[in-house]
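K.L.:
heads up, no residue letters with this:
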């Protein structure tokens, strides 16, 4: 582990993941965490591991970005004390909060545009363990990072704004100053490369997920496609089981009627 990005979602995390990959780092962004390490992260949030687990999780990874890693960046740093930490931030808290709201649901009745989320979650639990685990992971991330948890992921403005302020204050106060870069992705390559001792690339600095339009990196897109495949496989398997059960019931009813 060489780089730990401590910025919250909507601080340029997709841009940062892409930039680090362009600089030659292997990066775990949110899609990779959710797909490849989902069960381990749920156990971490349930208190079943200490920070030594990160040495195993990230033995072949150079950098982490976004949730859930940013929620426990300090513990990852304890496991990899020589890592550099990047705290991404926006021009203002209001700008960050507006962007956050444009990406995530603002209504108590919806979550990411999904009405009656508790019913949806129950169906997921029945039909697709992969998708159910994905949502449980997201909700546990929400609690760890923003301090609240509910069946819906509606936004609590007070707690969300407090989390943004708390994250910045905590990172600045805990991280050794010679290992910390406070950074706005609008600054481009120069401060980032200087901090990481990397030569300036001859290509333009990436700017992804502008105006809350999700733009996945090729690796992120690949991992999300794998998640979709896992969900399809789950549903097909459960559908076969339900089909056999239904046929068994029908056969049982017919047997009792005609014997």
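P.N.:
Cool, got the structure. Worth saying up front: this structure is predicted, and the values here are computed from it rather than measured.

K.L.:
contacts and neighbour counts: CA atoms only from here.
P.N.:
Will do.

K.L.:
without its sequence neighbours, what residue ends up closest to residue 143?
P.N.:
residue 149 (5.0 Å; Cα to Cα, 6 or more residues apart in numbering).

K.L.:
relative to residue 8, how far out is the most centrally placed residue in the chain?
P.N.:
Geometric centre of the chain, nearest residue: residue 30, 3.2 Å, by Cα atoms, centre = their mean. Distance check for residue 30 against residue 8: by Cα to Cα, to the nearest Å, it reads 11 Å.

K.L.:
need the overlap of contacts for those two.
P.N.:
66, 67 (Cα atoms under 8 Å, 6 or more residues apart in numbering).

K.L.:
and the helix or strand harbouring residue 236, what other elements does it pack with?
P.N.:
If you go by DSSP states H and E, residue 236 is part of helix 218-258. For helix 218-258, the packing partners by 3 or more Cα pairs under 8 Å, 6 or more residues apart in numbering; DSSP states H and E come out as helix 30-36, helix 117-127, helix 129-146.

K.L.:
second structure follows, compare the two:
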């Protein structure tokens, strides 16, 4: 059962938040990158993107928290389905967010080169359906449109989520506001500062290497 719902778009520090939540005991935390290791989840998210029925208990079986896409696309469903869960909206300057997203996760998603493994192929298909065609209507390369979607999303979360359930959070804020919001002690370790592009590249290499090893 989800106890924490991340409502911030990818490239707003979601991988750092994932690491922080797991350090605080709210793991495992669902994140797009995890599907490299759990490809069985991909069809469920594709079904959700296509408007099919979704069993959220099945989707999040074994998880205590969720951040990043694909979950953030369905934040309203999750907020309603888990009324006791707290909601964290990670935020960032819109222009810096757009520049980062376009140079990293969007570029990887639209790369025309053949996917090196079936899992990566399926993940790219799912991300297009959920994020690039779904969240952004196929217009992500229109910077003004994409940033408008970003701002309107953040405004909707602020407007629709009960303020007592919601933390608007910048990764630079560190442990104090996050731990106060979740009512847990501040850990005696530095706040995680993870770059999900680097982490993605690392996990991608591990996945491809593992796939090649099992087929040789």
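P.N.:
That came through fine. Everything numeric here is computed off the predicted structure, so don't read it as measured data.

K.L.:
picking up where we left off before, quick one, what contacts the residue nearest to the centre of structure 1?
P.N.:
By Cα under 8 Å, 6+ apart, the neighbours of residue 30 of structure 1 are 65, 66, 67, 68.

K.L.:
pick the one among these closest to residue 218 of structure 1.
P.N.:
Distances from the contacts of residue 30 of structure 1 to residue 218 of structure 1 were compared by Cα to Cα; the smallest belongs to residue 65, at 15.4 Å.

K.L.:
ok, that closest one - contacts?
P.N.:
With contact set as Cα under 8 Å, 6+ apart, residue 65 of structure 1 has these partners: 4, 5, 6, 7, 13, 16, 17, 27, 28, 29, 30.

K.L.:
and the aligned partner of it in structure 2, how far from residue 16 of structure 2?
P.N.:
Per TM-score structural alignment, the equivalent position to residue 65 of structure 1 in structure 2 is residue 67. With the distance defined as Cα to Cα, residue 67 of structure 2 ends up 10 Å from residue 16 of structure 2.

K.L.:
and what of residue 88 of structure 2?
P.N.:
For residue 88 of structure 2, the distance to residue 16 of structure 2 (Cα to Cα) stands at 13 Å.

K.L.:
okay, these two: which has more neighbours?
P.N.:
residue 88 (24 against 18; other Cα atoms under 10 Å).

K.L.:
so that one makes contact with residue 171?
P.N.:
No. Residue 88 of structure 2 lies out of contact with residue 171 (Cα atoms under 8 Å); the separation is 11.1 Å.

K.L.:
for structure 2, which segments count as strands?
P.N.:
Ranges of strands in structure 2, per DSSP state E, are 4-6, 29-30, 65-66, 86-90, 166-169.

K.L.:
neighbours of the counterpart of residue 79 of structure 2 in structure 1, how many?
P.N.:
Aligning on TM-score structural alignment places residue 79 of structure 2 opposite residue 77 in structure 1. Per other Cα under 10 Å, the neighbour tally for residue 77 of structure 1 reads 20.

K.L.:
quick one, what contacts the residue nearest to residue 77 of structure 1 when sequence neighbours are not counted?
P.N.:
In space, residue 77 of structure 1 comes closest to residue 83 once its chain neighbours are excluded; the distance is 6.5 Å by Cα to Cα, 6+ apart. Each residue near residue 83 of structure 1 by Cα under 8 Å, 6+ apart is listed here: 1, 2, 3, 4, 77, 179.

K.L.:
circling back to that earlier point, of the helices and strands packed on helix 218-258 of structure 1, flag the one that's most buried.
P.N.:
Per residue and on average, the most neighbours among these fall to helix 30-36, with a mean of 21 (mean count of other Cα atoms under 10 Å).

K.L.:
quick one: residue 104 of structure 2 from residue 153 of structure 2, how far?
P.N.:
The gap separating residue 104 of structure 2 from residue 153 of structure 2 is 21 Å, by Cα to Cα.

K.L.:
try residue 59 of structure 2
P.N.:
Taking Cα to Cα as the measure, residue 59 of structure 2 falls 23 Å from residue 153 of structure 2.

K.L.:
picking up where we left off before, can you redo the helices and strands packed on helix 218-258 of structure 1 as CSV with distance to residue 22 of structure 1?
P.N.:
Listed next are those as CSV, based on distance: least, Cα to Cα, whole Å:
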stretch, distance to residue 22 of structure 1
helix 30-36, 17
helix 117-127, 36
helix 129-146, 27
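
K.L.:
of those helices, which is nearest residue 223 of structure 1?
P.N.:
helix 30-36 (6.1 Å).

K.L.:
count the neighbours of the aligned partner of residue 163 of structure 2 in structure 1 for me.
P.N.:
The equivalent of residue 163 of structure 2 in structure 1 is residue 177 (alignment by TM-score structural alignment). If you count neighbours by other Cα under 10 Å, residue 177 of structure 1 ends up with 13.

K.L.:
got a list of what residue 177 of structure 1 touches?
P.N.:
Not one residue lies near residue 177 of structure 1 by Cα under 8 Å, 6+ apart.

K.L.:
show the end-to-end separation of stretch 110-121 of structure 1, please.
P.N.:
Using Cα to Cα, the end-to-end distance of stretch 110-121 of structure 1 comes to 12 Å.
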